[in-house]
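Student: sequence and predicted structure are below.
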Amino acid sequence: MIHLASSPTGTPPSRCACGMESLAIIFLGLSLSGKIPPQIGACSNLKVLILGYNYLVGRIPSSISNISSLLILSLDCNELIGQIPRAFSKLKSLVWINFGVNHLSGKIPQEFVDLVSLISLDLAYNNFSGQIPSSLGNLTNLEYLSLFNNNLNGQIPSSFGNLTNIKTLYLYNNNLNGQIPSSLGNLTNLQYLYLYRNKLTGLLPRSFFGLKKLIHLDLSENHLFGEIPELIIELQSLEGLQLFSNDFTGKIPNALASLPYLRRFSIYSNNLMGKISSLICNITSIEVLDLSYNNLSGTIPPCLGNFSKGLSILDLQMNSFRETIPETFGEDCGLRYLSFNGNKLEGSLPRSMANCRKLEVMDIGGNKLNGTFPHWLDTLQELQVLVLRSNKLRGVLQSSKTIYPFPKLRILDLANNEFTGPLPKVKGFYIELKILSTFTSIDLSNNNFDGLIPSAIGKLYSLIGLNLSHNSLSGHIPVSMGNLTNLEWLDLSSNKLTRQIPYQLKDMTFLAFLNLSYNQLTGPIPQGKQFSTFENGSYKGNLALCGFPLSKSCNNDGRKQSSPSFLKEADDSETKISFGWKVVLMGYGCGLIFGVVIGYVTFRNGEPKWFVTLYGVKYHRKGRCSRN
């Protein structure tokens, strides 16, 4: 393969008449910029032209259509604009076209129908609009067709049922509507079918269940409805089934248990109901099981704790499961993400959960759990997020006896429980946890904690959010809090804090939300930096505070300080917000759950909701081009 070097100015050679007319292959990558020279059309013997992963701009020259010998044309991952030249229909020998990841626009040319030898066509990640030409269904040699991430609309052409050689069909993330054509059931060689994030409606075509070679099926984020037929048992090659964010009803089909290779099943955000059959535990190959945000009820099958050594994600949140969590998590538990949030589970956390040593996220909030804080969880060396909010947990938070407990914990949410006693002391909870530089967010609000805020909290240097509101904390705000320079939200409201607000808090230059209301704070409010952005509602209910933005002056002569007219008294609704979680882990690293981003945010009634972005699980957002 010959590499054609760029000129000293970084632009492509201006002509092909420099001894390269006889070349069969031109391959350029990560070396050029500028436009594709129209003279390239003079390379009459060229069979392979690969100019991908450059910085090419401008339009695709129609002169390329003069290279009648061309077999492979790849211009992907550039900055090309405009429409595809219709003259390309003359390239009868083409077997491979890749124009993906550019800024091409207009309609997909009907003239592609003349490229009868075409095996692979990739137009993804562009700005193509209009309907998909039905004539593409005549390209019967196609094995790969990728049109995703465009602005295509209309229906999927029924003529696609003629593409009997196709193995991969990617039409996702467009504006396609209507029903899925039953003719797709003719694609007996199809292995990968991704139609997600469109506006498709209707039932699953029964013809789908004749696709014996199908490996991955993703129909998520559409408007599909009806029950999932037991005929799914026919898809014996299926490894991934994504049906989330639709309107499916009925029960989880028992036939899933007979799919020997199923690794990922995600059907969250639908209207499924009924109990989970214990037959689901026959899917021993499963790695991701997400049934969250449905209307499922009954008890959690005991076998879910140990039925699959490979199960890494188990998400049953926001359903109506009752009774207790099974005490069946085995020694070989491989879970990394576990969420039972928003159910009606009772009792205490089973100690067998300590067997899940790979756990990174545990969210059991929003249930009816009782008992004391489960200190035995501190042996989980990989745990980064622990959410037990909105339960009925009680008692005093005792110091851990483990030498290195919770070494990777970032987020701790124990809000809305019945914990009592003082916040843990310096030689207790914080120091012994060895997490002074790794905590990202702490929410201990709406409990019955009393006593002082420990000054050691100022050593949690990575802290982004801290919520200690609605407790009975007393004493002063520690001066050491000024060290929390990464803090973005701080809520100490509805306590019994006294004395002045430390002026050192001005050093928290990222602070975007502050609520000190309903305490017994006195003296002047610190001025400057972020404190100039907070309104009256941040200080409401502290009658002895003075200074901007309050109208009460701190001057001895009694004159009132003026406040800008754009700052108005915060209404009652502002001060009564159940703050809960703000965005606390946006963009956090690549070490949490397969390198995904997890954002934990507040919704309607303060109940948390996880957004877990998983490649091949909930969304497919893996970038195709990288020049790093």
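Tutor: In hand now; what should we look at?
Student: okay, CA-based contacts and neighbour counts for the rest of this
Tutor: Noted.
Student: which strand or helix spans the residue of the chain positioned farthest from its centre?
Tutor: Distance to the chain centre peaks in the chain at Asp557, reaching 56.4 Å (criterion: CA atoms, centre = their mean). Following DSSP states H and E, there is no helix or strand that holds Asp557.
Student: what segments of the stretch 501-628 of the chain are strands?
Tutor: 513-515, 520-524, 544-546, 598-602, 608-612 (DSSP state E, counting those that start in this stretch).
Student: now for those, which one comes closest to Phe99?
Tutor: Nearest to Phe99 among the strands of the stretch 501-628 of the chain is strand 608-612; the distance by CA to CA comes to 30.8 Å.
Student: tilt between that closest one and strand 598-602?
Tutor: Orientation check (axes from the mean of the first three to the mean of the last three CA atoms, to 10 degrees): strand 608-612 against strand 598-602 gives 160 degrees.
Student: which other helices and strands contact strand 608-612?
Tutor: Contacts defined by 3 or more CA pairs under 8 Å, 6 or more residues apart in numbering; DSSP states H and E place strand 608-612 against strand 598-602.
Student: alongside the first one, take a look at this:
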Amino acid sequence: MNWNTSTDCCNWDGVTCDHFTNDVIALDLSCGMLRGTIHPNSTLFNLHHLQTLNLAFNNLTNSQLPREIGRFSNSLTHINISHTGFIGQVPTDIIILRKLVSLDLSWNDLKLEPHVFYNLLCSSTSLEELSLDGVNISSILPTYVNLSSMKSLHLSDTGLQGKLPDNIFNLPYLEELDLSSNDDLTGRFPKIYTSTSNPLKLLDLSNINLSGVIPDIIGHLKSLTYLDLSNTNLLGQIPDSIGHLQSLTYLDLSSTNLSGEIPMSIGHLKYLKYLILSNTNLSGEIPDTIGHLKSLTYLSLSNTKLAGEIPDSIGDLKSLYYLDMHSNLIQGPFPPSICNISYLSYLDMSDNRFDGEIPQCLGNSSSNLLMVDLGNNNFHGIIPNTWDDCGVLLGLILNGNSLEGEVPSGLSKCESLRVLDLGNNHLNGTFPHWSANLQHLQVLVLKSNKLHGPIETSSIIKHPFASLEVLDLSQNKFVGHLPRKYFQNFDAMKNRVKNGTEMFSTQEYLTIGKFYSVTVAVKGSELSFQKISVDYNIVDLSSNIFEGEIPEVISSLNYLIVLNLSRNNLNGRIPYALGNLLKIESLDLSCNQLKGEIPQSLTHITSLEVLNVSRNHLVGPIPDGTQFKTFEATSFEGNPGLCGFPLPKCEHRSARQLEVDGEEESGFTWKVVMLGYGCGTLLGFGMGYMMLSTGRPKWFNLIADEIEYMILRRRKKRRHVYIGK
């Protein structure tokens, strides 16, 4: 924007000229917010002395690299058009740029012909840097490469095939090698030559079909600062020589078949910042020397077979902000030394065998914590109520322990809280009404505790639970009516858009390294929703002592996916308006006192996969709809007055008769009334009493059926006479 044609172009931003000739020799317009396309007749190609062209990180979508690029064959040494939106075929003329030192075409929708690729790889004697990440090459990598001048080779996600060249580590000047994310690239770890020093600093062979073991001689690559061998088929142990890579700052061996113990020599890597060993078969204890990585900021040891206790030296990692050890066999008390890690933001110790109490210091050191997950352990005692400075905390997950006491009111200070999961514990007390004031809360799970009393709605809080997407209060002892006011304010379940912007999903807040999941009871079984997003709105209030009718306001929760109100004392009819829940996939109203017919409106819900209305007092024909034909008889059993597929066919009786039929178990049936009508009121009640006290013998039922038939026949005859008149 500040290019002024009235001034010398050599003074423009991004333009470099030769001091003697004033010829333009370099254009650096990276991140320049450029838009549009580059045409073959562009005056750009008239800059015959251009040596450097950098257009990276602009919006030149649908531009093609013109063959006119060949005009720079005698001058151009550096080209960078990465992340610009270029498409189509890379012109063959690229190979006549004989002076090229650096070529970066990465992360565009480009395709490179195999012969052009081979020429760049094997014939460009001056090329030092080649970055083709994301370019479609789909070619076999030469088994022998002769890149005498190559310093940096990036070929990630290019569709390369074949085997890794054995001599790839023998290139005298190679400092960076990235062959990652090429699924069809196979082979064992390339040969490492010890006869000469190796300048390799970056090695990324992740997400390829790499097999075999990590050779002990890897310690010879002493210049390595970045090593990523994740998502491969490597097996065996981590060699002790890994400790010789003392310049290493990044080490990722995750998602491999590596086994054995973590070598003690890992503590020699004093510059290491990232250590990722998750999803492996590593076992044994965590070495105490791990606390000797004073620069460590990211440590992931999750989903392995590590056991024993966490060494106290973990607290010496003062720079650590990410600590993930979930899904292991770690036991013992929670190490208080972790509270000393002042910059810790993400802590996941879930799915282990920790015991003892959660130390008070965890709440005291919460000023930087974004996520705390200690779920599925053996913690007992009370939840610390010291959450004085938790304003940035997004998630607190303590489910699946033996915690007691009340939900700590100190959590009301955690104003940024998105997820609070305290389910499957032994908590008591009443509903934490203060949680309704957490305006960002998206997931509240208090299931399977000993909470009791009514869910009272505070008149002080004007917009309770406006962001809530998941509410699970199941398997407690809550009483009273369903919280109608809360339902009215579940804005996140009504609209995707709030205040003019699309609402973020829960996973965006919480998946720093692991998706948050929730399990709800549907149709008597536990269903796990591994990724909670804005598309998964869940309300589960089952297995409590709620009473009264189902409030129609629930029908306004347009994006509700799961609704479970089963195993309560709810009565009245199923609201017809529930048919407005067009996105619902699971609806469970079983084991209540509901009566009346199943609303025909439910047949409009084509997304409904699970329906359970069993064990109620419902009557009448089951609605005939496409989706209803997929439900089994167990979805409707325990309702004597229901009929129609998948239950037996309906007889020709009115819905009112069927409804009364469904009330036979209450003790005072329609047959008693009919007896009173046909035999005299006093006699009828007397016979009714006898029938009830004797368990309704068969002979009495026959008499009652006969009287019913006579009365109905008499009414029908009178109706014909009246019509005739």
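Tutor: Arrived safely, thanks for sending. This one's a predicted model, so the numbers in the text were calculated from it and none came from an experiment.
Student: want to throw the strands of the stretch 501-628 of structure 1 into JSON lines with mean neighbour count?
Tutor: As requested, these are exported to JSON lines (neighbours: other CA atoms under 10 Å):
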{"stretch": "strand 513-515", "mean neighbour count": "20"}
{"stretch": "strand 520-524", "mean neighbour count": "19"}
{"stretch": "strand 544-546", "mean neighbour count": "20"}
{"stretch": "strand 598-602", "mean neighbour count": "19"}
{"stretch": "strand 608-612", "mean neighbour count": "17"}
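Student: so which of the ones you listed is nearest Asn306 of structure 1?
Tutor: Closest among the strands of the stretch 501-628 of structure 1, using CA to CA: strand 608-612, at 22.8 Å.
Student: pull up the aligned stretch in structure 2 for that closest one.
Tutor: Counting by TM-score structural alignment, strand 608-612 of structure 1 falls onto no part of structure 2.
Student: that strand: how far from the chain's middle?
Tutor: A distance of 9 Å separates the centroid of the chain from that of strand 608-612 of structure 1, by CA atoms, centre = their mean, to the nearest Å.
Student: what sits against the closest residue in space to Leu65 of structure 2 that isn't next to it in sequence?
Tutor: Leaving out its chain neighbours, the residue that sits closest to Leu65 of structure 2 by CA to CA, 6 or more residues apart in numbering is Val90, at 6.4 Å. Counting by CA atoms under 8 Å, 6 or more residues apart in numbering, Val90 of structure 2 touches 65, 110-113.
Student: 7 Å - rerun?
Tutor: Taking CA atoms under 7 Å, 6 or more residues apart in numbering, we find Val90 of structure 2 in contact with 65, 110-112.
Student: of those residues, grab the buried ones for PyMOL.
Tutor: Under the burial definition 16 or more other CA atoms under 10 Å, those of the contacts of Val90 of structure 2 that qualify are selected in PyMOL by:
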select buried, resi 65+110+111+112
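Student: including distance to Gly267 of structure 2, could the contacts of Val90 of structure 2 go into a markdown table?
Tutor: What follows is the contacts of Val90 of structure 2, written out as a markdown table (distance: CA to CA, whole Å):
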| residue | distance to Gly267 of structure 2 |
| --- | --- |
| Leu65 | 49 |
| Leu110 | 44 |
| Lys111 | 44 |
| Leu112 | 44 |
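Student: just the contacts of Val90 of structure 2: which are in strands?
Tutor: Taking DSSP state E, the ones among these that sit in strands are 110-111.
Student: out of the contacts of Val90 of structure 2, who's nearest Ile192 of structure 2?
Tutor: Leu112 (30.1 Å).
Student: how much space between that closest one and Ile94 of structure 2?
Tutor: 10 Å (CA to CA, to the nearest Å).
Student: and what of Asp373 of structure 2?
Tutor: Taken as CA to CA, the span from Asp373 of structure 2 to Ile94 of structure 2 is 53 Å.
Student: return the distance of stretch 337-355 of structure 1 from the chain's centre.
Tutor: Using CA atoms, centre = their mean, the offset of stretch 337-355 of structure 1 from its chain centre is 23 Å.
Student: list of residues touching that stretch?
Tutor: 312-325, 327-331, 333, 359-371, 376-377, 380, 593.
Student: hmm, which of these are the buried ones?
Tutor: Buried among the contacts of stretch 337-355 of structure 1 (16+ other CA under 10 Å): 312-322, 324-325, 328-330, 333, 359-370, 377, 380, 593.
Student: mind checking which of the residues you listed land in strands?
Tutor: Those of these lying in strands (DSSP E): 313-315, 320-322, 324, 361-363.
Student: which of those residues lies closest to Ala257 of structure 1?
Tutor: Leu314 (16.3 Å).
Student: contacting residues around that closest one?
Tutor: Leu314 of structure 1 touches 288-290, 337-339, counting by CA under 7 Å, 6+ apart.
Student: number of nearby residues for the aligned residue in structure 1 for Asn368 of structure 2?
Tutor: The alignment partner of Asn368 of structure 2 in structure 1, by TM-score structural alignment, is Gly310. Using other CA atoms under 10 Å, Gly310 of structure 1 has 17 other residues around it.
Student: all set, thanks.
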